[in-house]
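**Student:** When you get a sec, could you give me coordinates for this:
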Amino acid sequence: MSRLWAIDVEGNGQNPPEIVELAIVRIDDLRLIGQPKHWRLRPKGAITPMASKIHGIWPSDVEDCPDMEDIRDDVLEWLGNDSVVGHNVKVDYDAIRAAIPDWEPKEAIDTLRIARRLLPGRQRYGLERLAADLGLEARAAEMTSGVPHSAPYDATLAALLLLHLLKPLTNDIADGMMREANILDQRQGMLI
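**Tutor:** Got it, this is the predicted structure:
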């Protein structure tokens, strides 16, 4: 396994959503590398009060931030076409693709699908619930000084979840699990 990026976005609550925060965390050979890189963004549309209550980002927090067009090249330089991973990654993938249509990662791996396969029979598979059950919250908070629903915290938590789930597996099984959880592979679907 080569480099991939754990990703998370927070949106403005509109339909279609605009990104107000984007975070990425580098993973090399199933090891977390460095601290999260993140951007706060000023959306064109308003941030809804409901969205602000969830992620804690208010309009005044982003009024002096760049917009997506200002950071587009920076994001592309960081991510390139490397594979990405996230919890329910389709949401993050779709939001980034809407903002940066020429971004094309090799794979988009969903930790939600992997968790459902490797941890069957749970009532809930939300990122926060899994993190609490598996004891991953403290490390994510320590690494990011963040809180749940901040993009750096959630991207880090998705990375830690992936590593936790795949660590006990052989490389071949881990690679197969990630292939099956790739939402961009039209042949996938076995993990649903």
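**Student:** use CA for all of it now, contacts and neighbours both
**Tutor:** Will do.
**Student:** what about residue 95, neighbour count?
**Tutor:** Using other Cα atoms under 10 Å, residue 95 has 21 other residues around it.
**Student:** Which strands and helices lie in contact with the helix or strand where it lies?
**Tutor:** In the assignment (DSSP states H and E), residue 95 maps to helix 89-99. If you count contacts as 3 or more Cα pairs under 8 Å, 6 or more residues apart in numbering; DSSP states H and E, helix 89-99 packs onto strand 4-11, strand 19-28, strand 108-110.
**Student:** Proceed likewise with the subsequent sequence, for comparison:
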Amino acid sequence: MYAIVDIETTGGYAARNRICEIAIILHDGEKVVKEYQSLINPEKHIPPQLSAIHGINDQMVEEAPKFYEEAKTIHELLEGNIFVAHSVNFDYSFVKAAFQDLGYDLKLKKLCTVRLSRKIFPGLKSYSLGNICENRGIKINDRHRAFGDAIATAELFTQLVQHDEDEVIGKSLKKNASIANVPENLDRQVYEKLPETAGVYYFLNAKNQIIYVGKAKNIKKRVSSHFGGSKSEVAKQAFQSQIYHVDYYLTGNELVALLHESHEIRKNWPKYNRAQKNNNPGYSIHLYEDRQGYKRLQLGRKQAGMQSLMRFPNHASGFSFLNEVSKKLKICPKFAGIQSSPGACFDYSLNLCEGACAGKESIAKHNEKIEAFIDYCKAEKSDYLLMGEGRTHDEKAFIMVEEGFYRGFGFYNQEESIEQWEDFRNYLIQYPDHPEIYKILSSEHATKNYRKVKKEAFLKRKESV
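**Tutor:** Take a look at the predicted model:
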């Protein structure tokens, strides 16, 4: 038996809202066999904007039974039957929440007439109840009231059964719970065909716009995790209702997926991505020369036109590097940009500074230290590749960094000959550099399974061969 359900509510999600009307139509697969409807006192205010839609106000439900008073009747109609609704997750979440308030955990098989209609009646521009009923010649009496919509859904269900030549309904009931929870606007076949390998996935809305980007070791498993759990949270409910398609990009390994995800989030600015949605330019150690000829260092935001010696994702990491190296090279902390004072630095009074800030250290000697600092930065910015698994058994993936700048990533077949460093460029997919990328590449956790190949070592090995 199929229990076709429609409800009207005080709001759009079950966590903080209640049912104010419910209708249940029992259907044996061929015809309607029983009808039930009732207003429900939600024991809370019905907002005017909701009343404007379904026409139910506080006065109408004041004398209506509370849910617990109708719970036994509703339970008898639902228990052992298949819960059917148009956008089933919405109705089911409210009914389940109402029973949970009474200490009962409702567990029923579900069918969604939106999803079934997409399979059995393909090609419609919209699968809203109003549109599909108009298309199928079904008249809806008392639209947006529970009984009127439930009766229309029951007639739609009758037609779905009659036209189900591919046994879509039976197959849907056999699907496991995780697949059954796929959002109603998403074609189930799209989900079923998702790869179980590493990559980046995209959720798209009805206008084919990207609304979320994610990365995964296993795309299908990670995508399914977005659809599990309770549907009662307003954010999750709104999010899932906008998912109409899932696209993906295979990367072969998680590190490349991390890098590509970061780029795609900044490029597309998806509505539901929070992390990495910033244009933070990061911090750099800049080099400049004062009027006396002393070369100085300054840690600050990355700026066009200033010579950048080293880049950092945040101020703390930049300051730590600058402080450590300048002390090692005995560079005046004032001229290193660590201290600021009108006269000599604080370290000079402690005999820890050789006096560039007090005019006691020659320009030539001080500038030699700065050149040593520059050389130290160059050594830190050596050209290298990070080598990892590709998208197939015969493929390798690589990430290229040159002069401290991320150049991109690429894939090549292991049978192909890589003789020169420049050969990698034939397979390189170039991407813009960004502080977030530097943060990923400097993470030991993110890069632990990848082999680092420095350019110098690569060239020496080739020369020896």
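**Student:** Can you give me the TM-score here?
**Tutor:** Once superposed, chain against chain, the TM-score is 0.84 (TM-score structural alignment, normalised by the length of the first structure); 179 aligned residues with a Cα RMSD of 2.1 Å.
**Student:** What is the subsequent helix or strand relative to the longest helix seen in the first structure?
**Tutor:** Ranked by number of residues, the top helix in the first structure under DSSP state H is helix 151-166. Moving toward the C-terminus from helix 151-166 of the first structure, the next helix or strand (DSSP H and E) is helix 171-180.
**Student:** in that next one, what counts as buried?
**Tutor:** 174, 177, 178, 179, 180 (16 or more other Cα atoms under 10 Å).
**Student:** do the same with stretch 111-126 of the first structure
**Tutor:** Buried, per 16+ other Cα under 10 Å, within stretch 111-126 of the first structure: 111, 112, 113, 114, 115, 125.
**Student:** and for it, what span of the second structure is it aligned with?
**Tutor:** Using TM-score structural alignment, stretch 111-126 of the first structure corresponds to residues 113-128 of the second structure.
**Student:** Surely residue 161 of the first structure touches residue 136?
**Tutor:** Yes. Because the distance of 7.4 Å satisfies Cα atoms under 8 Å, residue 161 of the first structure is recorded as touching residue 136.
**Student:** out of those two, which sits in the more crowded spot?
**Tutor:** residue 161 (25 against 18).
**Student:** what residue of the second structure matches up with that one?
**Tutor:** Using TM-score structural alignment, residue 161 of the first structure lines up with residue 156 in the second structure.
**Student:** Relative to residue 76 of the second structure, how far out is that match?
**Tutor:** 24 Å (Cα to Cα, to the nearest Å).
**Student:** again with residue 89 of the second structure
**Tutor:** 20 Å.
**Student:** sorry, back to before: want to throw the buried residues of stretch 111-126 of the first structure into a markdown table with secondary structure and distance to residue 62 of the first structure?
**Tutor:** Converted to a markdown table, those look like this (DSSP: H, G, I helix; E, B strand; the rest coil; distance: Cα to Cα, whole Å):
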| residue | secondary structure | distance to residue 62 of the first structure |
| --- | --- | --- |
| 111 | helix | 29 |
| 112 | helix | 30 |
| 113 | helix | 33 |
| 114 | helix | 34 |
| 115 | helix | 34 |
| 125 | coil | 31 |
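**Student:** thinking again about what came up before, please say which of residue 89 and residue 76 of the second structure ends up with more neighbours.
**Tutor:** residue 89 (23 against 10).
**Student:** any idea how far residue 158 of the second structure is from residue 108 of the second structure?
**Tutor:** 20 Å.
**Student:** what range in the first structure does stretch 236-249 of the second structure sit on?
**Tutor:** Under TM-score structural alignment, there's no match for stretch 236-249 of the second structure.
**Student:** Counting neighbours, what do you get for the residue in the first structure that residue 146 of the second structure lines up against?
**Tutor:** The alignment partner of residue 146 of the second structure in the first structure, by TM-score structural alignment, is residue 151. Using other Cα under 10 Å, residue 151 of the first structure has 28 neighbouring residues.
**Student:** Relative to residue 178 of the first structure, how far out is residue 151 of the first structure?
**Tutor:** 22 Å.
**Student:** again, but for residue 122 of the first structure
**Tutor:** Using Cα to Cα, one obtains 20 Å as the distance from residue 122 of the first structure to residue 178 of the first structure.
**Student:** and if you look at residue 94 of the first structure?
**Tutor:** Residue 94 of the first structure is 19 Å from residue 178 of the first structure, by Cα to Cα.
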